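Colleague: Please work out how this folds:
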Amino acid sequence: MKNLLFYKKKAKAWEEALPVGNGRIGAMVFGNLKTERIALNEDSLWSGYPKDLNKKDAVEYLEPLRQAIFDGDHKKAREIANRDFHGHWSEAYLPFGDLIIEYSKSSKKGYIRTLDISTGVSVTKSDLLTQTVFVSYPAQLAVVNVKASEPISAKVTITSKLKHKCHTDADALIIDGQAPEICMPPYHNDGKVFEYGPQGMRFAGAVKVLGNAVFDEDSIVISNQTEFTLLVSLATNFIDFKSMPVGDPIPKALKYFENAKPYNELLKEHTDDFSSLFNRVDVDFGSERADVPTDKRLKQFKKGADDNNLIALLFQYGRYLTISCSRQGTRAMTLQGIFNPHLRAPWSSSYTTNINTEMNYWCTDICNLSECFEPFFEQAKNMCINGEVTAKDYYNCNGSCAHHNSDIWGASYPAGDPFGKTNSESYAFWQSSLPWMLNEVFEHYRYTRDEKLFEEMKPYFKKVLEFYNDYLIEHDGKLVTCPSSSPENTYNDNGVRGCLTYMPTMDIGILQEFFQNCREFGFDTPEIPDIPIGSDGRINEWAKEYTETEVTHRHVSHLYCVYPSAVEQSDEVREAAKKSLLKRGFDGTGWALGWKVCLWARLDEAENALKLIKNQLRPINPRGIRRPGGGSYPNMFDAHPPFQIDGNFGVAAGIAEMLVRGAIPKEWSGYAKGIKRKDGTELNIKFDKGKIYE
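Modeller: Predicted coordinates for the structure are as follows:
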């Protein structure tokens, strides 16, 4: 039962359902063998359309804003930034809809539902029915196969929270829908927050049956069968980030059926493809309780059960979700990967590029899944292109820049309140997402040594370097970024709360690595300050030693220089980072726990990393009262809370880093093989009580 999630009861909440996907199509399987719900997503279904939402007079306020920051006038800086320097919210990733199967008979006897993460197949069984669900990358179809021990009937419908209509056409059930032109995040309720219009994206789905069926007006009726298979195809009329979505998506959806094969062939083709990626890596950490249902296993682990292979399962689940959510030719993973049930999702289920989008791809290369990285670079390219306008409109700079939030249309402006009425200073006015993203692309190159990629990266590095050559300004004899921030964190300066600053330590860490990478292309780079260490021996987060307003803040942005940076830091910086981490503590949101695992791994502190991994496995009840701090939902999705998938990838990257560096906790005895090193070799080790012996 290795690499298996299993449960003895159906999912009642979305965070209990089991995810399957092929990078483009996502499906959440609830396992209800009376009225089954399979929640569907398609990675290009977003609100909005390409538009220039940069504030055209923003640059007029740059110098007053800088002056207020240099003068330490935090109130004035906040007012200028929010009122005169703002942008607009990014667009939202949207749910496609639900496939509903109403079975004529049901039985609770012998019930079990499983997800085999080595094959990407979800199976729900009772003594009457066996329902198998997967989403095939080769066929680009979702597949639902039903076998029954006696003849049964079923009614199949498809619905959506979005504007839609359903009909049948010859041998297919069709859903034809419209995405909104406007979909604001749930925390913004001023003006038009959700509105349909002719320029919004269109989407379509089609369901066909392998087996005997009757197509009613808006449903499929299957009568007295012992086996049938549903093929589900999804599509939108999205073209690319710079083109208006035009055309009819229905023919596009129907075209995928040309890949249709008999069920057994579809299953083999899918499992061969999925397993070829998943089976590259194998780990075992010793003790396990794989015969216990996963939801109970999480609860018992929290109480101290000896189950180190639950950590191995968490690691492999991060790899599983990578394969399921990001493949060549798909869109980059959002805050929820490709799995989102909400119309106005938390943070719009978009791209938060001050940590979360980057974290989504931390485990691709080290976990031997380099093929899954491509969509990230594509998103970075789109933002680089749009960022040329942002660089001019906000900073009068050449080159390109982008801020903390983006979307399928490549948004690069400072995302926040479009009316400038609310306080966006802690997140919107940080301009360092592109050098971070390109650093991650260069790290991908270090693993792949793909010389074609090296040449492809070069013009984007040049473009972003041009921006920083223009943007950096001299202050107290040093070149600094301004305005900037340490993302989402605030400080106290003599009783005044602030966020905006010049040259926060995160910017130093990012540019330190970015300029190092630029020099690999032969570019000349500016000189910037070193990583600052404060009077208390910790890495200082801001340009000055301000008092922290939240010592245990979820972001550890100032420690970028240690992880994910590829720059080798001095022993002094590493020791200062350890002190900083100890002060931040061992709690936090789900993704914050993942980042801290990576940091302690990079610092060769196995036992501290293990504490955080165990905290990330704390069971979170999706139907209970939300508790502070992260953990894992019953389906092992990362709980911020709410659900954010980045924590799954962060902890997987951290565990891989521990193994590569030989930072193995004393509790672990077992082996690891297939994890990738940057020199192109693969890890193959055995260890006993934390000590490598082979």
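
Colleague: Only C-alpha atoms from now on, for both contacts and neighbour counts.
Modeller: Will do.

Colleague: need the longest strand for the protein.
Modeller: strand 141-159 (DSSP state E).

Colleague: what angle sits between the helix or strand following it and strand 141-159?
Modeller: Where DSSP states H and E defines the elements, the next helix or strand beyond strand 141-159 is strand 163-169. Comparing the axes of strand 163-169 and strand 141-159 via axes from the mean of the first three to the mean of the last three C-alpha atoms, to 10 degrees yields an angle of 110 degrees.

Colleague: Determine the number of other residues adjacent to E451.
Modeller: 10 (other C-alpha atoms under 10 Å).

Colleague: For it, give its distance to L115.
Modeller: According to C-alpha to C-alpha, to the nearest Å, E451 stands 38 Å off from L115.

Colleague: Run through the residues that contact Y351.
Modeller: Counting by C-alpha atoms under 8 Å, 6 or more residues apart in numbering, Y351 makes contact with M333, T334, L335, T357, N405, S406, D407.

Colleague: no no, H270
Modeller: T119, V135, S136, Y137, P138, A139.

Colleague: Where do the strands of the stretch 551-694 of the chain begin and end?
Modeller: 631-632, 638-639, 670-676, 682-688, 691-692 (DSSP state E, counting those that start in this stretch).

Colleague: Export those as CSV, with columns for mean neighbour count and distance to E258.
Modeller: CSV is the format used below for the strands of the stretch 551-694 of the chain (neighbours: other C-alpha atoms under 10 Å; distance: least, C-alpha to C-alpha, whole Å):
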stretch, mean neighbour count, distance to E258
strand 631-632, 30, 39
strand 638-639, 31, 36
strand 670-676, 20, 36
strand 682-688, 18, 39
strand 691-692, 16, 51
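
Colleague: Sequence B follows; please return its structure for comparison with A:
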Amino acid sequence: MFYFVYCNCYAEDTLWTGTPGDYTDPNAPEALSEVRKLVDGGKYAEATKAAVKLSDNPSDVYQLLGDIKLEFDDSHLKYTENTYRRELDLETATARVKYSVDNIEFTREHFASYPDQVIVTKISGSKPGSLSFTVSLDSKLHHHSGANNQNQIILQGSCPGKRIPPHIAVHENPKGIQFSAALDLQVNPGAIIHVLDDKKLKVEGSDWAVLILAASSSFDGPFTKPSDSKKDPTSESLNALKSTIGLSYSDLYTHHLDDYQNLFHRVSLQLSKNSKSMFNDRSLEVKKAKSPLTDLWSNKSEDDTVSTAERVKSFQTDEDPSFVELLFQYGRYLLISCSRPGTQVANLQGIWNKDIEPAWEYVHLFLLPLENSSIQLL
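Modeller: Below is the predicted model of the structure:
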């Protein structure tokens, strides 16, 4: 049996390799003097090489927590051509995927709720009982996971205690920050849920399913060693799930929407009298053809909605002001999603990182004042 596997990455913004310490180089002042002399002399290549001496040990690396892995049967690989659509709605901070198989439309909706501190996914089929799939939690970091009869999956793991040299197995590194993720699975009455291999949950014959994910880490401030932390990430994750007991998908979505739109609706931007209102042109869209495993994007959907990829391409010859408005609001969406009370400072791609060896280590950059980048755009 072949399967269509969909992985939804999820992150926790306190996951880094390493431990607190003094990483300054006592020889840095001498190196700085050398760099300045080379720059003053116009020897920029030499200055760049000498600048390496300004730091001692390389910085530690931001880490991806893991994936929600969804496995569908092979019929989902044979969906009706031109029905696949992926959309990010900036007005609601909701991502959606839609496609049709044998006249049945399947939909996945995702949002991250700040007030409830969970990531929520709803999967549905337009035909009653048409939804069947398997869900599990996975991670590229050292971890173990298990499913239980309460329709939950719990994953526990640890970041490397020191920066990983390239191509060295993660589990060969001493433990660093501990982390945990807990997933709760809800289905409509009459649907069946099985535990598979003690690690997966299998849904059969459902109309819809809601996945609620909470995650936490043992990070207890920048000066506390992971080994000295008193935090229990598993308990914190399970407590976050407990707080959602009795809440429907509609309740969770309303909490998320009220919170997000309170910030997002602060600013509206219109650059041209002829440009569309932001709230009528609010989505970043792509549409794929042939297979969800390919990168073949078509230009337009059946209702003539222009994809984001096509708008980027056409902007070279037609500088559409509404596209500038859209990108401005996209930047605000990103900052609203990653810069809230209690979060860490946004770091490059940050919580959208999908690697454990990311480019530039996803460090915090100080090329612009962090207060300006995080506050003024909101």
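
Colleague: Would you pull the TM-score for this pair?
Modeller: With the length set by TM-score structural alignment, normalised by the length of the second structure, the two chains reach a TM-score of 0.76; 324 aligned residues with a C-alpha RMSD of 3.2 Å.

Colleague: just to revisit the earlier point, tell me which of the contacts of Y351 of the first structure is nearest to R574 of the first structure?
Modeller: Within the contacts of Y351 of the first structure, proximity to R574 of the first structure (C-alpha to C-alpha) peaks at T357, which comes in at 25.3 Å.

Colleague: In the second structure, what stretch matches stretch 520-527 of the first structure?
Modeller: Using TM-score structural alignment, stretch 520-527 of the first structure corresponds to no residues of the second structure.

Colleague: should've said stretch 35-50 of the first structure
Modeller: Taking TM-score structural alignment, stretch 35-50 of the first structure hits residues 5-20 over in the second structure.

Colleague: need the contact list for the counterpart of C183 of the first structure in the second structure.
Modeller: Under the alignment by TM-score structural alignment, C183 of the first structure pairs with R163 in the second structure. Counting by C-alpha under 8 Å, 6+ apart, R163 of the second structure makes contact with T17, G18, D60, V61.

Colleague: tally of neighbours for the second one?
Modeller: Looking back up the chat, that one is G18 of the second structure. The burial count for G18 of the second structure: 22, using other C-alpha under 10 Å.

Colleague: For the host helix or strand of L438 of the first structure, name the packing helices and strands.
Modeller: Applying DSSP H and E as the criterion places L438 of the first structure in helix 433-448. Here helix 433-448 of the first structure touches helix 356-359, helix 363-366, helix 374-395, helix 451-471, helix 505-520, going by 3 or more C-alpha pairs under 8 Å, 6 or more residues apart in numbering; DSSP states H and E.

Colleague: try 6 Å
Modeller: helix 505-520 (3 or more C-alpha pairs under 6 Å, 6 or more residues apart in numbering; DSSP states H and E).

Colleague: Flag every buried residue along the helix it packs on.
Modeller: Buried residues in helix 505-520 of the first structure, counted by 16 or more other C-alpha atoms under 10 Å: 505-518.

Colleague: which is the next helix or strand following that helix?
Modeller: Helix 505-520 of the first structure is succeeded, C-terminally, by strand 547-548 (DSSP H and E).

Colleague: so that following strand aligns onto which residues of the second structure?
Modeller: Using TM-score structural alignment, strand 547-548 of the first structure pairs with nothing in the second structure.

Colleague: In the second structure, where's the longest helix?
Modeller: When the second structure is parsed with DSSP state H, its longest helix is helix 321-338.

Colleague: list the helices and strands the longest strand of the first structure packs on?
Modeller: strand 97-103, strand 129-136, strand 220-236.

Colleague: Of all pairs in the buried residues of helix 505-520 of the first structure, which one is the farthest apart?
Modeller: So, those by C-alpha to C-alpha: farthest apart are T505 and C518, at 19.6 Å.

Colleague: Now do the residue of the second structure most remote from its centre against L88 of the second structure, distance only.
Modeller: Note on the second structure: the largest C-alpha distance from the chain mean falls to G41, namely 45.2 Å (C-alpha atoms, centre = their mean). Going from G41 of the second structure to L88 of the second structure by C-alpha to C-alpha gives 50 Å.

Colleague: Pull out the buried positions in stretch 160-167 of the first structure.
Modeller: So stretch 160-167 of the first structure, judged by 16+ other C-alpha under 10 Å, has buried residues S160, L162, H164, C166, H167.

Colleague: I misspoke; the intended subject was stretch 209-218 of the first structure.
Modeller: The neighbour-count check on stretch 209-218 of the first structure (16+ other C-alpha under 10 Å) flags V209, A213, F215, D218 as buried.

Colleague: what's the matching residue for the last one over in the second structure?
Modeller: In this case it means D218 of the first structure. D218 of the first structure maps onto K199 in the second structure, by TM-score structural alignment.

Colleague: Quickly note the distance from its match to T134 of the second structure.
Modeller: In terms of C-alpha to C-alpha, K199 of the second structure sits 10 Å off from T134 of the second structure.

Colleague: Likewise for I68 of the second structure?
Modeller: From I68 of the second structure to T134 of the second structure the distance is 10 Å (C-alpha to C-alpha).

Colleague: returning to that earlier point: would a markdown table of the buried residues of stretch 209-218 of the first structure with distance to D272 of the first structure and secondary structure be doable?
Modeller: Output for those, formatted as a markdown table (distance: C-alpha to C-alpha, whole Å; DSSP: H, G, I helix; E, B strand; the rest coil):
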| residue | distance to D272 of the first structure | secondary structure |
| --- | --- | --- |
| V209 | 23 | strand |
| A213 | 30 | coil |
| F215 | 33 | strand |
| D218 | 35 | coil |
